[in-house]
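K.L.:
got a structure for you, letters missing:
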């Protein structure tokens, strides 16, 4: 798999039925290693190892309903009080991060109401803080570490 713009993390792999699988610590199972999954597992390790978010507050690939349509978010981080702190949209490396991708995560966030958004293709990362009063987002250089969000 392609080297991503994240620190080096170690992963557990196995082969099954001519497919490479990678162990997902959050889902606690092996997942088929697709280009998007490669980005997603790096994001999870980034959140755990670099930003100190507890695994217990991270959720991966869950179904949500938006305007009657069933969608799946990539990664969500909860606050200890149960509110959603961060939504992450992962794309494979050959997907350009453009307005369409931001529109997608913004639609998800109409339902999820997270304070922060992250969009990444593994090479380029974009971080935003929501301003719900102005219905806009402010681009940031990074997202806060976990110890800064605990209230």
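P.N.:
Cool, got the structure. Remember, predicted model here, so these are calculated numbers, not experimental data.

K.L.:
alpha carbons only for contacts and neighbour counts from here, please
P.N.:
Will do.

K.L.:
which SS class is residue 14?
P.N.:
When classified by DSSP: H, G, I helix; E, B strand; the rest coil, residue 14 comes out as strand.

K.L.:
ok, now how distant is it from residue 43?
P.N.:
According to C-alpha to C-alpha, to the nearest Å, residue 14 stands 20 Å off from residue 43.

K.L.:
do the same with residue 63
P.N.:
19 Å.

K.L.:
neighbour-wise, which of the two wins?
P.N.:
Neighbours per residue, other C-alpha atoms under 10 Å: of residue 63 and residue 43, the larger number sits with residue 43, 23 against 11.

K.L.:
which stretch of helix or strand covers that one?
P.N.:
Assigned by DSSP states H and E, residue 43 belongs to helix 35-45.

K.L.:
and the residue most central in space within the chain, what is it in contact with?
P.N.:
Geometric centre of the chain, nearest residue: residue 88, 3.0 Å, by C-alpha atoms, centre = their mean. Counting by C-alpha atoms under 8 Å, 6 or more residues apart in numbering, residue 88 makes contact with 73-76, 105, 117-120.

K.L.:
Against that first model, consider the following:
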């Protein structure tokens, strides 16, 4: 798999029927290793090891309903009160981050009401903080680390 713009992390892999799987420490299972999954797993490790978010507050690949359509978010980080702190949208490294990607995560946030948004293709990372009063997001240099 391609080298990404994240720190180096150690992962568990297994091969079955000529398919390689990577262990997801949040879902606690092996998942087929696709380019987007490679980015997702790096991002999970980034949140745990660089930003100190507890695994217990991270959720991966769950369904949500947006405008009566079933969608799946990549990563959500919760606050201890159950509200959503951060949504992460992951794309494969060969997918350019465009306005449509920000539109996608903004639509998800209409339902989830996260304070922060992150969009990444593993090579480029974008961070935003929501301004609910002005109904917009402001770009940041980074997302905040977990505060106990």
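P.N.:
That came through, no problem. Predicted model only: the values in this text are computed from it and were never measured.

K.L.:
Tell me what angle the first helix or strand past the helix holding residue 43 of the first structure going along the chain forms with helix 35-45.
P.N.:
Downstream of helix 35-45 of the first structure, the first helix or strand assigned by DSSP H and E is strand 58-66. Interaxial angle, strand 58-66 of the first structure versus helix 35-45 (axes from the mean of the first three to the mean of the last three C-alpha atoms, to 10 degrees): 120 degrees.

K.L.:
how much does strand 58-66 of the first structure stray from the second structure?
P.N.:
Here strand 58-66 of the first structure, set against the second structure after superposition, deviates by a mean of 0.2 Å using mean C-alpha distance after the TM-score superposition for the first structure.

K.L.:
Can you tell me the closest non-neighbouring residue to residue 29 of the second structure?
P.N.:
Using C-alpha to C-alpha, 6 or more residues apart in numbering and skipping residues adjacent in sequence, the residue nearest residue 29 of the second structure is residue 23, 5.6 Å away.

K.L.:
Please tell me how far that neighbour sits from residue 105 of the second structure.
P.N.:
Going from residue 23 of the second structure to residue 105 of the second structure by C-alpha to C-alpha gives 25 Å.

K.L.:
Pick out whichever of the two has more residues nearby.
P.N.:
residue 105 (20 against 17).

K.L.:
which stretch of helix or strand covers the more buried one?
P.N.:
Short version, using DSSP H and E: residue 105 of the second structure is in helix 99-112.

K.L.:
thinking again about what came up before, which of the contacts of residue 88 of the first structure are buried? Put it as a ChimeraX command.
P.N.:
A single ChimeraX command is used to select the members of the contacts of residue 88 of the first structure judged buried by 16 or more other C-alpha atoms under 10 Å:
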select :73,74,75,76,105,117,118,119,120
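
K.L.:
Which of the contacts of residue 88 of the first structure fall in helices?
P.N.:
For the contacts of residue 88 of the first structure, the ones inside helices are residue 105, with DSSP state H as the criterion.

K.L.:
Need the contacts of residue 88 of the first structure in a markdown table (columns: distance to residue 47 of the first structure).
P.N.:
Formatted as a markdown table, the contacts of residue 88 of the first structure follow (distance: C-alpha to C-alpha, whole Å):
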| residue | distance to residue 47 of the first structure |
| --- | --- |
| 73 | 16 |
| 74 | 13 |
| 75 | 10 |
| 76 | 10 |
| 105 | 18 |
| 117 | 13 |
| 118 | 11 |
| 119 | 13 |
| 120 | 13 |
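
K.L.:
thinking again about what came up before, which helix or strand contains the residue nearest to residue 29 of the second structure?
P.N.:
With elements delineated by DSSP H and E, residue 23 of the second structure resides in strand 19-24, which encompasses its position.

K.L.:
tell me which residues in that strand are buried?
P.N.:
Neighbour counts over strand 19-24 of the second structure (16+ other C-alpha under 10 Å) mark 21-24 as buried.

K.L.:
to the chain's geometric centre, what's the distance from it?
P.N.:
Relative to its chain's centre, strand 19-24 of the second structure lies at 18 Å (C-alpha atoms, centre = their mean, to the nearest Å).
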